[in-house]
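> sequence plus predicted model, see below.
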Amino acid sequence: MIVGYAIGRSIDARLTVAALKAAIDRRKPPPGVVHHSDRGSQYAAERYRDTLAANGLIGSMGRCGKSLRQRQGRKLHENAEGRGGLSDALRNLEEITEHLPHFIEEVYNKRWLHSALGYLSPQQFEDQHIRQTGKSAA
């Protein structure tokens, strides 16, 4: 589930720190939660690592070039083109800024079925996890 995001013209530590802070503000994870990312320089940046540490989060990085998030992002873009022409509607940063929050919250998180989640949406998967364990997601 996407719980924090930021929109900008370049992927750098400022953008990823803004997304991380949005996720922290939304979920308020307890100390010790593991945050996994790829080995992109924006995640390895001191500013990003300091933000993780200041919030008691543990950074974890995958192998180079093997980011699930990158593959899902490409898949999201490819699938979006086939689902109502989203890419046609999002031609510039202003339009992306206007439309992306709705897409993330209402389509991707609530209705997008993922084979890795047993063909549940991220929200359905999280709800199932909470019912089964009695623990809410951080």
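Received it, and whenever you're ready, just let me know what you need.
> drop to CA atoms for contacts and neighbour counts, all remaining ones
Fine.
> and residue 60, what element?
Taking DSSP states H and E as the definition, residue 60 sits inside strand 58-61.
> which other helices and strands does whichever helix or strand comes after that strand contact?
Heading C-terminal from strand 58-61, the first helix or strand you meet, by DSSP H and E, is helix 68-82. Using 3 or more CA pairs under 8 Å, 6 or more residues apart in numbering; DSSP states H and E as the contact definition, the elements that helix 68-82 packs against are helix 86-89.
> quick check: what element follows the helix it packs on along the chain?
Taking DSSP H and E, what comes next after helix 86-89 is helix 93-102.
> now that following helix, how far from the centre of its chain.
16 Å (CA atoms, centre = their mean, to the nearest Å).
> cool, stretch 111-126 as well?
Relative to the chain's own centre, stretch 111-126 is displaced by 14 Å; criterion: CA atoms, centre = their mean.
> end to end, how far does it reach?
13 Å (CA to CA, to the nearest Å).
> buried residues, the strand holding residue 60. List them.
Across strand 58-61, burial judged by 16 or more other CA atoms under 10 Å covers residue 59.
> need the contact partners of it.
32-39, 49, 52 (CA atoms under 8 Å, 6 or more residues apart in numbering).
> any chance of those residues in TSV, plus neighbour count, secondary structure and distance to residue 91?
TSV is the format used below for those (neighbours: other CA atoms under 10 Å; DSSP: H, G, I helix; E, B strand; the rest coil; distance: CA to CA, whole Å):
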residue	neighbour count	secondary structure	distance to residue 91
32	12	coil	40
33	14	coil	36
34	14	strand	35
35	12	strand	31
36	14	strand	30
37	19	strand	28
38	19	coil	27
39	17	coil	29
49	17	helix	33
52	22	helix	33
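> identify, from the residues you listed, the entry nearest to residue 116.
Using CA to CA, residue 36 comes nearest to residue 116 of the contacts of strand 58-61, at 16.7 Å.
> so who does that closest one touch?
With CA under 8 Å, 6+ apart, residue 36 has these contacts: 59-62.
> kindly report the same for residue 62.
Residue 62 touches 36-39, counting by CA under 8 Å, 6+ apart.
> what separation do you get for it and residue 45?
Counting by CA to CA, the gap from residue 62 to residue 45 is 15 Å.
> about what we covered before: for the contacts of strand 58-61, please prepare JSON lines with the additional fields distance to residue 128.
Shown next, in JSON lines, are these (distance: CA to CA, whole Å):
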{"residue": "32", "distance to residue 128": "23"}
{"residue": "33", "distance to residue 128": "20"}
{"residue": "34", "distance to residue 128": "21"}
{"residue": "35", "distance to residue 128": "21"}
{"residue": "36", "distance to residue 128": "22"}
{"residue": "37", "distance to residue 128": "24"}
{"residue": "38", "distance to residue 128": "27"}
{"residue": "39", "distance to residue 128": "31"}
{"residue": "49", "distance to residue 128": "31"}
{"residue": "52", "distance to residue 128": "28"}
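> what about versus this one:
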Amino acid sequence: MCLVLRPAPAVSEKYEFMQSLSTGDESYEFPVVFMCVRLRVSRSGFYEWRNRTISATARRRADISRHVVLSFAESDETYGYRRVHAELARWGVDCSPELVRSIMRELGLVPCQPRPWRHSLTEADAGAGPIPDLVNRDFTADTPGAKMVGDITYVPTWEGWLFLATVIDCHTKAVIGWAMDDNYRTPLIAAAVEMAARNCDLPPGAIFHSDRGSNYTSAEFAETLKGLEIRQSVGRTGICYDNAMAESFNAALKVERVHRTAYPTRKKAYADIAAYIELRYNTTRLHSGLGYRTPSEARDEYLSRQSAA
């Protein structure tokens, strides 16, 4: 099975302890003296705090804190204060982003952080002909499937690298096509694009945009796109901003899942990453580019508008 490498629970022991004691119930699991020593609070200070009249502001902050902890936990400890605030708004909890930020700092709720180093898989094909950039860093689209971006990233396992090719829809921000293998040759990216074509009704003139890697600019991949009636677009070599949307997904995957998990086999990595894509990223993860909606909600709203038209 996958080994999830996570630090100690982000919700502080002190917070849980104080919340449990605020009920006034004396039947605690451990003696009060023992818990006070462990949490570095004085016994007299605890009893003074417990008997103190709680203000309406403190009660409201405690209630919001419980929602913040729940949202953070349900995100697998990946949400920062902006996404937690957006989640609370969806739950009908009225508070400001700065209050959420203050509570998260107080409770020690720190989302997983990106790593600074990144290995590049982009190797330009010196023999590639001219391919235009039809996107020009505009990663928006009016309809699903009209504009797509793709990239390859790598996942370490104890058996060696597992390579992941993705196709992301610019309208819904969903990963609509993906493929994994122990290499990143052209059939891998072709399989991802073919999955996208099956999963999404591509409109005429649909665009697929990528970096200028040798596989993406190969004649074999060009034939795949031509057979699917998809126009090809590429950015400049070594300019990550030209494919920023695909790079952003890769970063989210690495930060929220891969860097926190050890994979004994490629098979385990495959299953875990597929679950992340289909069960988290596409369906439950709030996306800032969608006004803190999920990709599945964006697609459902588009289909509802089309049905009403």
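Happy to help now that I have it. Nothing here was measured: the structure is a model prediction, and the numbers come from that model.
> the strand holding residue 60 of the first structure maps to which residues in the second structure?
On the second structure, the counterpart of strand 58-61 of the first structure by TM-score structural alignment is residues 231-234.
> returning to that earlier point: which pair in the contacts of residue 36 of the first structure spans the largest distance?
59 and 62 (10.2 Å).
> the residue nearest to residue 88 of the first structure when sequence neighbours are not counted: how many residues sit nearby?
Leaving aside its chain neighbours, residue 88 of the first structure sits nearest to residue 81 (7.6 Å; criterion: CA to CA, 6 or more residues apart in numbering). Summarising burial for residue 81 of the first structure: neighbours were counted as other CA atoms under 10 Å, giving 14.
> got it, and residue 283 of the second structure?
By the measure other CA under 10 Å, the count of residues near residue 283 of the second structure is 16.
> give me the residue at the spatial middle of the second structure.
residue 252 (4.5 Å; CA atoms, centre = their mean).
> quick one: what's aligned to that one in the first structure?
By TM-score structural alignment, residue 252 of the second structure lines up with residue 75.
> then residue 195 of the second structure?
Residue 195 of the second structure maps onto residue 22 in the first structure, by TM-score structural alignment.
> now swap in residue 292 of the second structure and tell me
Counting by TM-score structural alignment, the partner of residue 292 of the second structure is residue 119.
> can you tell me the closest non-neighbouring residue to residue 215 of the second structure?
Closest to residue 215 of the second structure by CA to CA, 6+ apart is residue 186, at 5.1 Å.
> ok, that neighbour to residue 193 of the second structure distance?
For residue 186 of the second structure, the distance to residue 193 of the second structure (CA to CA) stands at 11 Å.
> picking up where we left off before, possible to save the contacts of residue 62 of the first structure as TSV with distance to residue 1 of the first structure?
Converted to TSV, the contacts of residue 62 of the first structure look like this (distance: CA to CA, whole Å):
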residue	distance to residue 1 of the first structure
36	13
37	14
38	17
39	20
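> what residues does whichever strand or helix holds residue 127 of the first structure touch?
Following DSSP H and E, one finds residue 127 of the first structure within helix 122-133. If you take CA under 8 Å, 6+ apart as the criterion, helix 122-133 of the first structure is touched by 1, 108-110, 112-114, 117, 135-137.
> and those, which is closest to residue 96 of the first structure?
residue 108 (14.8 Å).
> could you give the number of residues near the closest one?
Residues near residue 108 of the first structure, counting by other CA under 10 Å: 20.
> any idea what it aligns with in the second structure?
Residue 108 of the first structure maps onto residue 281 in the second structure, by TM-score structural alignment.
> residues contacting its match?
174-175, 294-295.
> any idea how far it is from residue 3 of the second structure?
Distance of residue 281 of the second structure to residue 3 of the second structure, given as CA to CA: 20 Å.
> how about residue 308 of the second structure?
Taken as CA to CA, the span from residue 308 of the second structure to residue 3 of the second structure is 47 Å.
> okay, those two: which has more neighbours?
residue 3 (11 against 6).
> in the first structure, what residue corresponds to that one?
With TM-score structural alignment as the criterion, residue 3 of the second structure pairs with nothing.
> residue 3 of the second structure contacts residue 258, correct?
No - between residue 3 of the second structure and residue 258 there is no contact under CA atoms under 8 Å: 10.6 Å.
> thinking again about what came up before, could you pick out the buried ones from the contacts of helix 122-133 of the first structure?
If we count by 16+ other CA under 10 Å, the contacts of helix 122-133 of the first structure have these buried: 108-110, 112-113.
> dump those residues into TSV; add secondary structure and distance to residue 9 of the first structure as well.
Converted to TSV, those look like this (DSSP: H, G, I helix; E, B strand; the rest coil; distance: CA to CA, whole Å):
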residue	secondary structure	distance to residue 9 of the first structure
108	helix	22
109	coil	23
110	coil	27
112	coil	26
113	coil	29
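> redo these as a markdown table? Include distance to residue 129 of the first structure.
Converted to a markdown table, those look like this (distance: CA to CA, whole Å):
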| residue | distance to residue 129 of the first structure |
| --- | --- |
| 108 | 18 |
| 109 | 15 |
| 110 | 15 |
| 112 | 17 |
| 113 | 16 |
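> which of the residues you listed lies closest to residue 7 of the first structure?
residue 108 (16.3 Å).
> what is the burial count for the residue nearest to residue 215 of the second structure?
Residue 186 of the second structure: 17 surrounding residues under other CA under 10 Å.
> how close does the residue lying farthest from the centre of the second structure sit to residue 164 of the second structure?
Each residue of the second structure has a distance to the centre, and by CA atoms, centre = their mean the biggest one is for residue 44: 44.7 Å. For residue 44 of the second structure, the distance to residue 164 of the second structure equals 57 Å [CA to CA].
> over to residue 85 of the second structure?
Counting by CA to CA - residue 85 of the second structure and residue 164 of the second structure are separated by 32 Å.
> residue 268 of the second structure too?
Taking CA to CA, one finds residue 268 of the second structure at 14 Å from residue 164 of the second structure.
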